[in-house]
Structure formats: structure tokens, C-alpha cells
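Student: Give me a 3D structure for the following:
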Amino acid sequence: MDFGLTTLASLDLSGTKLESSLSRGLWNLTSLQRLDFSSDQLNGSLSDELFYLNNLISLNLGWNQFGGFLEGIWNWSSLTSLDLSANNFTTFLPSQLSTLTALISLDLGSNYFRGSIPSSIANISNLQYLRLSYNIFLSSSLPSEVFTLKDLITLAASSNHLNGPIPSTVGNCNKLEILLLHDNALSGSIPSSLGSCTKLKELSLYENPLSGSIPSNLGKLSSLEHLDVSHNKLTGTLPESLW
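Tutor: Here you go, the predicted structure:
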């Protein structure tokens, strides 16, 4: 497929069930700002020639069959939304993610990423939505630096193999509305600093070996609509502040 529309700013071919790999002619569309190939049947690796699309603001390649390594995208200084969810990426999460400093939304969920979550992700200071669920973060703790993202609204890192404690720095995220950490191997206590996340609407911590008692100051979360701490190793009594 060749593209001759060199002034094209937006291209949406999602849900068309296109097969094979991305066309090399695509890289001639250097004016593109928004590109959506989600929910097709594309496969192969992401070409280094993606680098030429350096005016992109939004890239959605979710729900395809891409794999291999992530290369060629680290100089996209204008990119605000990146969705690579539900593909077959098996590499480590690269520290170069931190160079995408304009990102507001990042979805890498439902892949086979392994290793640890790079602490340098905290350099994406404008990040509001971060989804890393359903990957294979083996022997990895949740880096405390993630919770220095002051604009973070949603953090979904469920159904991985995250271990260690939930960092107390979570209380720094006073804009946080959704925190999904269920189905991991997180241990230690539920941090009382969660009581500072006063905009929290959904808190899901089930299926972890968390211990200790439920912090009483969770009762201060007047916006909370969903709380699930089932299937943990919690002890003590339910705080009256929850009623």
C-alpha cells in the first residue's frame, strides 16, 4: 500500500482487519499527527522508519499482533497518546520511554513485557493515564517514582507479578482517581498515605498477600465508589470510619 497524501494529518484505519505488516509507504506521510491502526490484524516488528513520523501527537496500534522490540519512536517530542496494548511485545520495558516527555496517556497493557518497570518513567511528568496491566513484570517492585507523577489520574498495573510493598509515595498523587493493583504479589500493609488521595474513586487491591489492618483514614475518601481488598491477609477490624 502506497500513500501519496503527503499533507495528510490524520489517518484512521482501525477495525478494518488489515493484515500483514505496516506498509513502508506509510513513512512518507511526515505531516501525520494522528495515526490509528487499532483492532486490525497487523503483525511483525515496528520499523525504525517510524522515526520519520516525528509530528505524531497520537499513535494507536492496539489490538494487533506486533512483536519484537520498540525502536525508532524515542524522539517523538510531541506525542501525547501512545497505545500499544494487546499485542505480542516480549521485550523489556525500555528506559527510553522517559524521553516521550509530552505523553499524557500511555497504554502498554496486555502484552508480554518482562523485567521491571523503569523508574525513569517518572520523567514523563505530564502523564495522566498509565496502563501496564496483564504483562509479565517478573521479580519487580512498583517503583516509588511512579507516584511522583503529580497529574496521574489512572494507574492500572493489575495482573502482573509485581511484588514488594505499595510505596507510601502514592499519597503524593492527589489527582489519582483509579488505582488498580489487584492480582499481583504485593506485600506489606496498605499505606495510610492513600488517605491523601481524596479524589480516588476506585481502589482495587484484591488477590495480593497484603497484611495488617485497613487504614482508618480510607474513610476520608469521600469520592470512593469501589473498594476491593478481598483475598488478602488482612487482620484486625473494619474501621468505623468506612461506614
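Student: contacts, neighbours, all on C-alpha from now
Tutor: OK.
Student: Just give me the longest strand of the chain.
Tutor: strand 41-45 (DSSP state E).
Student: Skip ahead from it and say which helix or strand is next.
Tutor: Moving toward the C-terminus from strand 41-45, the next helix or strand (DSSP states H and E) is strand 58-60.
Student: Just list what the helix or strand following that next one packs against, helices and strands only.
Tutor: Per DSSP H and E, the first helix or strand lying C-terminal to strand 58-60 is strand 65-67. Here strand 65-67 touches strand 41-45, going by 3 or more C-alpha pairs under 8 Å, 6 or more residues apart in numbering; DSSP states H and E.
Student: quick one: buried residues of the strand it packs on?
Tutor: 41-43, 45 (16 or more other C-alpha atoms under 10 Å).
Student: and which of those residues is nearest to residue 230?
Tutor: Within the buried residues of strand 41-45, proximity to residue 230 (C-alpha to C-alpha) peaks at residue 41, which comes in at 37.5 Å.
Student: Touching, that closest one and residue 14? I think so.
Tutor: No: here residue 41 does not reach residue 14: they are 10.0 Å apart, not a contact under C-alpha atoms under 8 Å.
Student: Just the terminal-to-terminal distance for stretch 193-212.
Tutor: The straight-line separation of the ends of stretch 193-212 (C-alpha to C-alpha, to the nearest Å) is 15 Å.
Student: Likewise for stretch 202-211?
Tutor: Stretch 202-211: ends 20 Å apart by C-alpha to C-alpha.
Student: How about stretch 152-166?
Tutor: End-to-end distance (C-alpha to C-alpha), stretch 152-166: 16 Å.
Student: Equivalent analysis for stretch 233-242, please.
Tutor: Span of stretch 233-242 from end to end, C-alpha to C-alpha: 19 Å.
Student: what does stretch 51-65 give?
Tutor: End-to-end for stretch 51-65, by C-alpha to C-alpha: 20 Å.
Student: List of residues touching it?
Tutor: 27-44, 72-88 (C-alpha atoms under 8 Å, 6 or more residues apart in numbering).
Student: what's the answer for stretch 149-164, then?
Tutor: Residues contacting stretch 149-164 (C-alpha under 8 Å, 6+ apart): 122, 124-142, 172-188.
Student: Equivalent analysis for stretch 192-207, please.
Tutor: 168-185, 215-232.
Student: could you redo the last one with a cut-off of 7 Å?
Tutor: 168, 170-171, 173-184, 215, 217-218, 220-221, 223-232 (C-alpha atoms under 7 Å, 6 or more residues apart in numbering).
Student: still on that earlier bit, buried ones among the contacts of stretch 149-164?
Tutor: Buried among these (16+ other C-alpha under 10 Å): 122, 124-137, 140-142, 172-188.
Student: Narrow those to those in helices?
Tutor: Under the assignment DSSP state H, the buried ones among the contacts of stretch 149-164 contribute nothing to helices.
Student: for comparison, sequence B:
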Amino acid sequence: MDQHLSFLCLFLSLFLQFPFNFSWNSLTFLDLGSNLLEGSLPSSLCNLSNLEYLLLSGNSMTGPIPHCFSNISSQLKVLDLRKNGFHGKIPTNFPEGNQLRNLGLNGNKLEGPIPKSLKNCKKLEVLDIGHNQISDTFPMWLESLPELSVLILASNQLHGTIGISETKSPFLKLRIFDISYNHFTGSLPAEMIKNFQAMKRVDNNNQTQAKYMGDGSYYDDSVTLMMKGLEIEIKRVLTIFTTIDLSGNEFDGKIPNSIGDLNSLKVLNFSRNRLIGVIPSTFGDLSQLESLDLSWNQLAGKIPVELGKLNFLSALNLSENQLEGRIPTGGQFNTFQNISFIGNKGLCGFPLKDCGGFNHSNSPESWKHHHKDLLDLMSGFTWKSVLFGYCFGTILGLSIGVVMFATRKPKWFVSLVEDMCIRSKTTRRGSIRLHQFNTYRKKWKHDM
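Tutor: As a prediction, the model looks like this:
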């Protein structure tokens, strides 16, 4: 009885605000989100036969979800139970011909498999069951849902490989695909991804068709995603927003070139997997890309210069791979910090070390090594060695000069020195005449 106390009080307050002849069966919209509701869901809510929107997100409710909630999906369009503490299994008996458009169960403690009766939800656009404890393989049978636009399965215990599609046009309208932080293995689902037609820009007029997801009346769809390294709640999702997040799994193999066909993609995250090979140059065709994260893999080779064409790319993370060569310059590459490239020992160029060997980074460790190398170079030079070399060179030079002038050999060198002496003395002492110098020279020769 205590579990339903908060609901009872709330219903009483609502009842007092309506005329006494109000019929609860006529209620179509109930929004109790972001309150302090506790306890379990009363199954009596299933008696509201005309209810189309039930919004209870952002509370502290617990207990299982009554199985009758799948039965009322015959008229229910939106069931938003996100960010609560519900546990148990997802209701399993969604009937054929139901009207469910948005099922939001993100941020609970639900477990068990994904109910296959969801394939009966032909009008389902948003399926968000991320951040639970669901254990299952990838629900490939969801590919046949003609209106599915958002599929979020992130942070669960899903596992296994993702098989090849058996449908001619799988996930035809999918624009947000997030299966991050599960236990998926095998190669990336290239065959499935290349058929994401909604992530391909058919023509340039698509930009003018942008609108918010939802039915345009009572409720706007919202999702929580990882973008540019931050968890962001998008309260109103534009229909042109597209993202693929496969991070935090155990995918291996190479990145398929076909990813470059998704030219309306905004966010792409393949980080923290076991990917090998090179970064496809076809990534340069992702003209609308704003965020790219390939960090913590085993990618090798050079960074494609084609990435410099991505004018909207504001977040790039290629760190902790095995990339090598010079970092491309120009375009957005001039704006990225060294954190975008660290952990790749073979990379050089701005903002890391110069490819010529001098380290331009402001890292104190790099300056420490540079200073140590300089000290090692100078340690062999002392004032004693310098003084000894100076004295020895001076004595040797004077001795050679005396011998050369005594023997008058080589003649060309003696003539050259004499000529230089004449010009130097003429410049410094203009009062000495040339014939006096010649007389002095003849006398010096006679004495020798």
C-alpha cells in the first residue's frame, strides 16, 4: 500500500482539479516525469483504455513493469519509463497491430532477452533500452520494422557476432544506431551498415527538410548519446541527425570502405575495439561529419589526407593506435590538439614532434630530454681543453708563417699576404706613402 501512496496522492490532486464528472477512461496524455515518485507501477494504469502517452521518466520508481503495459500498446503511442529503477524483464506480449511509436526504457535495471514480440510494433520509431542489464544476441529481426529510426542498445550485456541481413532493405530509416559498450565480437557489420539508406544524402534538398522527431503534437523524442567525448541529452532530435556508435566492444578486422557512402553521417565512433588495417581514404567523403573517434584500436598506416576536406569536423580522436607518418596539415587539422594523436609513436608533425626530429611539443618531458642531450654534448668541452687548443693553434700558425716567408714559398701565398698588408696599412695610415714601404721591404730582404 505504501508503494502506491505517492501515486494515490498525485491522482487525488489531479482529480480535485477536474470537474467531478470527469471520466478517467477518457485520459489520453499523462506526464508525471521528473518528479519524486517512488514505489512500483500500479497495474490499474492499464485500465486507462484511451491512454496514448504515459511519461514517467526521471523518477525513483522500482519494481517490475506490469505485463499488461504491452497489452495497452494497442492504443499507447509513447511509453517513457527512462531513468528509474525498474527491474525484471521487459513485457513480452506486444500484440499485432499495436500503435506503439516510442518505447523508452533507458537507465533502469532490466534484464533478460529483448522480447521478439517487438517485431509486431510496425509503427515503432524509437527503441531505447540502453543502460540496463539485458543479456541477448543482436536482435537482427528488428531490421524489418519499416519506421525504426532510433535503436539504442548501449551499455548492456549483449554478445556474439552480428550476422548478415536477410532482408533486402534492412533498417531502412535508421538514423541513430548505438550498440556501444556491450560484448559484440567478430568483424564490423559492414553489410548491414552499408544499407543504412537514411544516412545517405540523396540530394541537397534534405537540409531544408529538417524537423524534430515526434508526432508534432504532444511529445518530442529525446535521446542521450555520447558525442565528442561527452554524454549529452538531446531533448529534441532533428531528423537530419545521424550517428553510429560501436565503441567499447570487441570488434576486430578492418574498417570497411563502404562507410564512406554514409555521406550525411554526423557522428562516428569505433573506439575501444580491436580494429586493424588502415583508416579508409573514403572517410573523406563523409562531408557532414562533425565527430570521429577511432581511438584505442590497432590501426596502422598513415592518416589519410582526405580527412582534411571535412570542413565540419570539430572533434577528432585517433589516439592510442599504431599510426605513422606525417600528420596532414590545413583545414580542420590546424585546430586539433596533441590529445587527438598521442599514443602513436610513428606520427610526427603539428601538434606533435616535428618530422625533422625537433620536438615542438610543450611537454616538460620532451624539454627535459632535449636539455639532457645538450648537456651531454657540452660535457666534453672544458676551459682547459679550449685554452690548450687556442695556444697550440696560435704557435703552429706563427711557425708556419715564419717558415713560409723565410723560404719565400709558396710565392703566390707570400705575394697575397704582402698585398693584403699594403692595402690594410694604406687604409689605416693614409700618411705613409707607397715608396717608403717599398724601401723598407727591400731593406728587409737584404738583411735576410
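Student: Among the contacts of stretch 51-65 of the first structure, name the buried ones.
Tutor: 27-43, 72-88.
Student: Could you pull out the helices in the second structure for me?
Tutor: Counting by DSSP H, the helices of the second structure are 5-17, 68-71, 190-193, 364-378, 383-407, 411-428, 434-447.
Student: can I get the ones you listed in CSV with distance to residue 103 of the second structure?
Tutor: Converted to CSV, the helices of the second structure look like this (distance: least, C-alpha to C-alpha, whole Å):
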stretch, distance to residue 103 of the second structure
helix 5-17, 22
helix 68-71, 10
helix 190-193, 23
helix 364-378, 52
helix 383-407, 82
helix 411-428, 98
helix 434-447, 110
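Student: quick one: which two of the buried residues of strand 41-45 of the first structure are the most distant?
Tutor: Across those (C-alpha to C-alpha), the longest gap, 13.0 Å, separates 41 and 45.
Student: what residues are up against residue 135 of the second structure?
Tutor: Applying C-alpha under 7 Å, 6+ apart, the residues near residue 135 of the second structure are 111-113, 156-158.
Student: corresponding residue for residue 137 of the first structure in the second structure?
Tutor: Residue 137 of the first structure maps onto residue 184 in the second structure when the alignment is built from TM-score structural alignment.
Student: wait, that match sits on residue 160?
Tutor: Yes: in terms of C-alpha atoms under 7 Å, residue 184 of the second structure counts as a neighbour of residue 160; the distance is 5.0 Å.
Student: Report the buried residues of stretch 108-124 of the first structure.
Tutor: Quick answer for stretch 108-124 of the first structure (16+ other C-alpha under 10 Å): 108-118, 120-124.
Student: ok, so what distance separates residue 64 of the first structure from residue 47 of the first structure?
Tutor: Distance from residue 64 of the first structure to residue 47 of the first structure, by C-alpha to C-alpha: 15 Å.
Student: can you check residue 16 of the first structure too?
Tutor: From residue 16 of the first structure to residue 47 of the first structure the distance is 21 Å (C-alpha to C-alpha).
Student: any idea how far residue 168 of the first structure is from the counterpart of residue 320 of the second structure in the first structure?
Tutor: Matched by TM-score structural alignment, residue 320 of the second structure corresponds to residue 231 in the first structure. Distance of residue 231 of the first structure to residue 168 of the first structure, computed by C-alpha to C-alpha: 21 Å.
Student: Same question for residue 154 of the first structure.
Tutor: With C-alpha to C-alpha as the criterion, residue 154 of the first structure and residue 168 of the first structure are 17 Å apart.
Student: More neighbours: which of these two?
Tutor: Neighbours per residue (other C-alpha atoms under 10 Å) separate residue 154 of the first structure from residue 168, with residue 154 holding more: 20 against 15.
Student: The more buried one maps to what in the second structure?
Tutor: By TM-score structural alignment, residue 154 of the first structure lines up with residue 243.
Student: Ok, residue 47 of the first structure next?
Tutor: In the second structure, residue 47 of the first structure lands on residue 91 (TM-score structural alignment).
Student: measure its match to residue 447 of the second structure for me?
Tutor: 124 Å.
Student: Of these two, which one has the most company?
Tutor: Using other C-alpha under 10 Å, the more surrounded residue of residue 91 of the second structure and residue 447 is residue 91, with 18 against 6.
Student: Which residue, other than its chain neighbours, is closest to the counterpart of residue 33 of the first structure in the second structure?
Tutor: Using TM-score structural alignment, the equivalent of residue 33 of the first structure in the second structure is residue 77. Using C-alpha to C-alpha, 6 or more residues apart in numbering and skipping the chain neighbours, the partner closest in space to residue 77 of the second structure is residue 100 (4.2 Å).
Student: same deal with residue 79 of the first structure?
Tutor: residue 57 (4.1 Å).
Student: That neighbour matches what in the second structure?
Tutor: Per TM-score structural alignment, residue 57 of the first structure is aligned with residue 101.
Student: which one in the second structure is aligned with residue 207 of the first structure?
Tutor: Match for residue 207 of the first structure (TM-score structural alignment): residue 296.
Student: Give me the neighbour count for that match.
Tutor: 21.
Student: mind checking how far it is from residue 444 of the second structure?
Tutor: For residue 296 of the second structure, the distance to residue 444 of the second structure - C-alpha to C-alpha - is 85 Å.
Student: before we move on, the earlier item: how much space between the residue nearest to residue 79 of the first structure and residue 129 of the first structure?
Tutor: 15 Å.
Student: Return the residue of the second structure aligned against residue 67 of the first structure.
Tutor: Residue 67 of the first structure maps onto residue 111 in the second structure, by TM-score structural alignment.
Student: Its match and residue 134 touch, don't they?
Tutor: Yes: counting by C-alpha under 7 Å, residue 111 of the second structure does reach residue 134; the two are 4.2 Å apart.
Student: So for these two, which sits in the more crowded spot?
Tutor: A direct count of neighbours by other C-alpha under 10 Å for residue 111 of the second structure and residue 134 places residue 134 higher, at 23 against 18.
Student: check contacts around the equivalent of that one over in the first structure.
Tutor: Taking TM-score structural alignment, residue 134 of the second structure has residue 89 as its aligned residue in the first structure. Counting by C-alpha under 7 Å, 6+ apart, residue 89 of the first structure touches 66-69, 111-113.
Student: Surely residue 27 of the first structure is in contact with residue 46?
Tutor: No: judged on C-alpha under 7 Å, residue 27 of the first structure makes no contact with residue 46 at a distance of 11.7 Å.
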